[in-house]
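> got a predicted model here, sequence first, then my questions.
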Amino acid sequence: MDVQQFLIRIDAISVWVGKAAAWLIIGLMTLVCIEVFKRYIMNMPTAWIFDVSNMFYGTLFMLAGAYALAQNAHVRGDFLYSSLRPRIQATLDLLLYILFFLPGVAALIYAGYHYAGLSWRIGEHSTVTAEGPPIYYFKTVIPVAGVLVLIQGLAEIARCILCLRTGEWPRRLKDVEDIDVVAEQLAHSEHIDAQTREAAIQRAQDIDRAARQRGRGGDIET
């Protein structure tokens, strides 16, 4: 297995975890709907749903961190970055990963481990509401998410090093994006002719490509 394949394997793990965590959205939506119905229709509010909803959202947010990093989807101020050559981009990224990312994530894992350990030892429950649910399971997600982000971050550091050597960004695993959904909908639309459809798809792809142009290498479809 070469380095490129190894990086794609790490991407695949992060993408799988992110997609698995995305199912929490359904649970979160269900809980909110139940609470709204019970509170405003039956006048029987449920205190624990507030805590559980927060835990669902927090878990989704934390576990999606590695996924977003794998998809190069974290917010960046790239009005200058996108115009730089790949080697300069890689140099900046590598410096930022070493100076800020690694210490920050290491601190998150260290603090999260002790934070979760203490919560398990005392059998911690939420104090936001009366008879709050246990939260030591939720706090365990903190170091777990930190480890996942660290692994993906090491893969990104490896990508920077490869780019410095070759002058090109290595490929990454690409997930379905909004523009893909738009293109799929247009492709099956019966309300426009084929020529207009193709032109609209191409125009949408050009706009998306221009907006995302960062010189980040090719993509491999999931």
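Sure, I can see it. Note that the coordinates shown come from a computational prediction; the quantities given were computed from them, not determined experimentally. Numbers count the residues shown, from 1 in each chain.
> can we go C-alpha only for contacts and neighbour counts from here?
Will do.
> how far away is Ala155 from Met55?
According to Cα to Cα, to the nearest Å, Ala155 stands 29 Å off from Met55.
> oh, I was asking about Leu94
Taking Cα to Cα as the measure, Leu94 falls 33 Å from Met55.
> of Ala155 and Met55, give the one with the bigger neighbour count.
For Ala155 and Met55, the more surrounded residue by other Cα atoms under 10 Å is Ala155, and the numbers stand at 22 against 19.
> the more buried one contacts Ile10, doesn't it?
Yes. If you go by Cα atoms under 8 Å, Ala155 and Ile10 touch, sitting 7.1 Å apart.
> what's the span of stretch 32-50, first residue to last?
Stretch 32-50: ends 8 Å apart by Cα to Cα.
> how far does the helix or strand that contains Gln205 sit from the chain's center?
Per DSSP states H and E: Gln205 is located in helix 194-212. Mean C-alpha position of helix 194-212 versus that of the full chain (Cα atoms, centre = their mean, to the nearest Å) differs by 26 Å.
> which elements pack onto the helix or strand that it is followed by?
Once the chain leaves helix 194-212, the next helix or strand it forms, by DSSP H and E, is strand 219-221. Secondary-structure packing of strand 219-221 (3 or more Cα pairs under 8 Å, 6 or more residues apart in numbering; DSSP states H and E): strand 172-174.
> helix or strand next in line after the strand it packs on, which one?
Downstream of strand 172-174, the first helix or strand assigned by DSSP H and E is helix 178-187.
> contacting residues around His125?
For His125, the contacting residues are 131-136, by Cα atoms under 8 Å, 6 or more residues apart in numbering.
> take this one as well and set it beside the first:
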Amino acid sequence: MPRLIRAYVRSVDKISDYVGYLAASLIFFMGATLLLDAVTRNVLNIPVHWAIELTQFTLAAYYFMGGPITLKNNSHVRMDLWYANLSDRGKAKMDLVTVWCMIFYLGVMLVGSISSLQYAIQTNEKRFSMWNPSVIPIKALLTVCLVLMLLQAFALVFKHIATLRGKSL
């Protein structure tokens, strides 16, 4: 494979790792937020109304940010009825076909997320709750993570082509 493609795959894999490890650290933040909510609500009898909603936003960020590393590490769920019995070249052929379906899906999702983000910015969209936070940051994160997933999907295309050629990236 050309040097530029190898550099692209290495760079996207590195970014996916970084974002994935950052996402994994969000678990500790969610745990601390829920612990704070439990203590203030049950021990101090002073409910913190924003804690649960902040945890929900953090969980969404965790989910979005975990997508690229899941693709990179081939950790996603798949139907192994036929796939498990295929050779490495057979798996690469099947993955090369299915990755284009995923790219189409991610492209449609990206268009929708951009539209949703634009609407949120134009209307200064907020959640209807006591805390009333803006949804712009989480929608922006969704858009960025979809771009990262698309970049990782194209890196997978290059990896599958390399496998079919008998090489690895």
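Sure, I can see it. Every value quoted in this text rests on a predicted model; they were computed, and no experiment measured them.
> the helix holding Gln205 of the first structure maps to which residues in the second structure?
Against the second structure, there is no aligned range for helix 194-212 of the first structure (TM-score structural alignment).
> then stretch 35-51 of the first structure?
When the second structure is aligned by TM-score structural alignment, the counterpart of stretch 35-51 of the first structure is residues 37-53.
> do the same with stretch 68-75 of the first structure
Counting by TM-score structural alignment, stretch 68-75 of the first structure sits on residues 70-77 of the second structure.
> tell me what the longest helix along the first structure is packed against?
Ranked by residue count under DSSP state H, the longest helix found in the first structure is helix 136-166. On a contact count with 3+ Cα pairs under 8 Å, 6+ apart, helix 136-166 of the first structure meets helix 3-22, helix 47-70, helix 86-96, helix 102-122.
> before we move on, the earlier item: buried subset of the contacts of His125 of the first structure as a ChimeraX selection?
Here is the ChimeraX command that selects the buried residues among the contacts of His125 of the first structure (16 or more other Cα atoms under 10 Å):
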select :132,133,134,135,136
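> of the contacts of His125 of the first structure, closest to Ala107 of the first structure?
Using Cα to Cα, Tyr136 is the member of the contacts of His125 of the first structure that sits closest to Ala107 of the first structure, with 19.3 Å.
> tell me the contacts of that closest one?
Here Tyr136 of the first structure is in contact with 116, 119-120, 123-125 (criterion: Cα under 8 Å, 6+ apart).
> 6 Å instead, please
Contact partners of Tyr136 of the first structure, counting by Cα atoms under 6 Å, 6 or more residues apart in numbering, are 119-120.
> measure it to Gly18 of the first structure for me?
21 Å.
> can you check Ile98 of the first structure too?
Relative to Gly18 of the first structure, Ile98 of the first structure is positioned 24 Å away (Cα to Cα).
> which one's more surrounded, the two?
Using other Cα under 10 Å, the more surrounded residue of Ile98 of the first structure and Gly18 is Gly18, with 21 against 14.
> just give me the residue closest to the centre of the second structure.
In the second structure, the C-alpha nearest the mean C-alpha coordinate belongs to Gly67, at 2.7 Å (Cα atoms, centre = their mean).
> grab the nearest non-local neighbour of that one.
Using Cα to Cα, 6 or more residues apart in numbering and skipping the chain neighbours, the partner closest in space to Gly67 of the second structure is Met149 (6.4 Å).
> touching, that neighbour and Pro68? I think so.
Yes. With contact defined as Cα atoms under 6 Å, Met149 of the second structure reaches Pro68; the gap is 4.8 Å.
> burial count for the nearest residue to Arg6 of the second structure once chain neighbours are set aside?
Sequence neighbours aside, Leu169 is the residue nearest to Arg6 of the second structure in space, at 6.5 Å (criterion: Cα to Cα, 6+ apart). For Leu169 of the second structure, the neighbour count with other Cα under 10 Å is 16.
> what is the burial count for Val77 of the second structure?
Using other Cα under 10 Å, Val77 of the second structure has 7 neighbouring residues.
> for Val147 of the second structure, see how far away it is.
Val77 of the second structure sits 21 Å away from Val147 of the second structure, taking Cα to Cα as the criterion.
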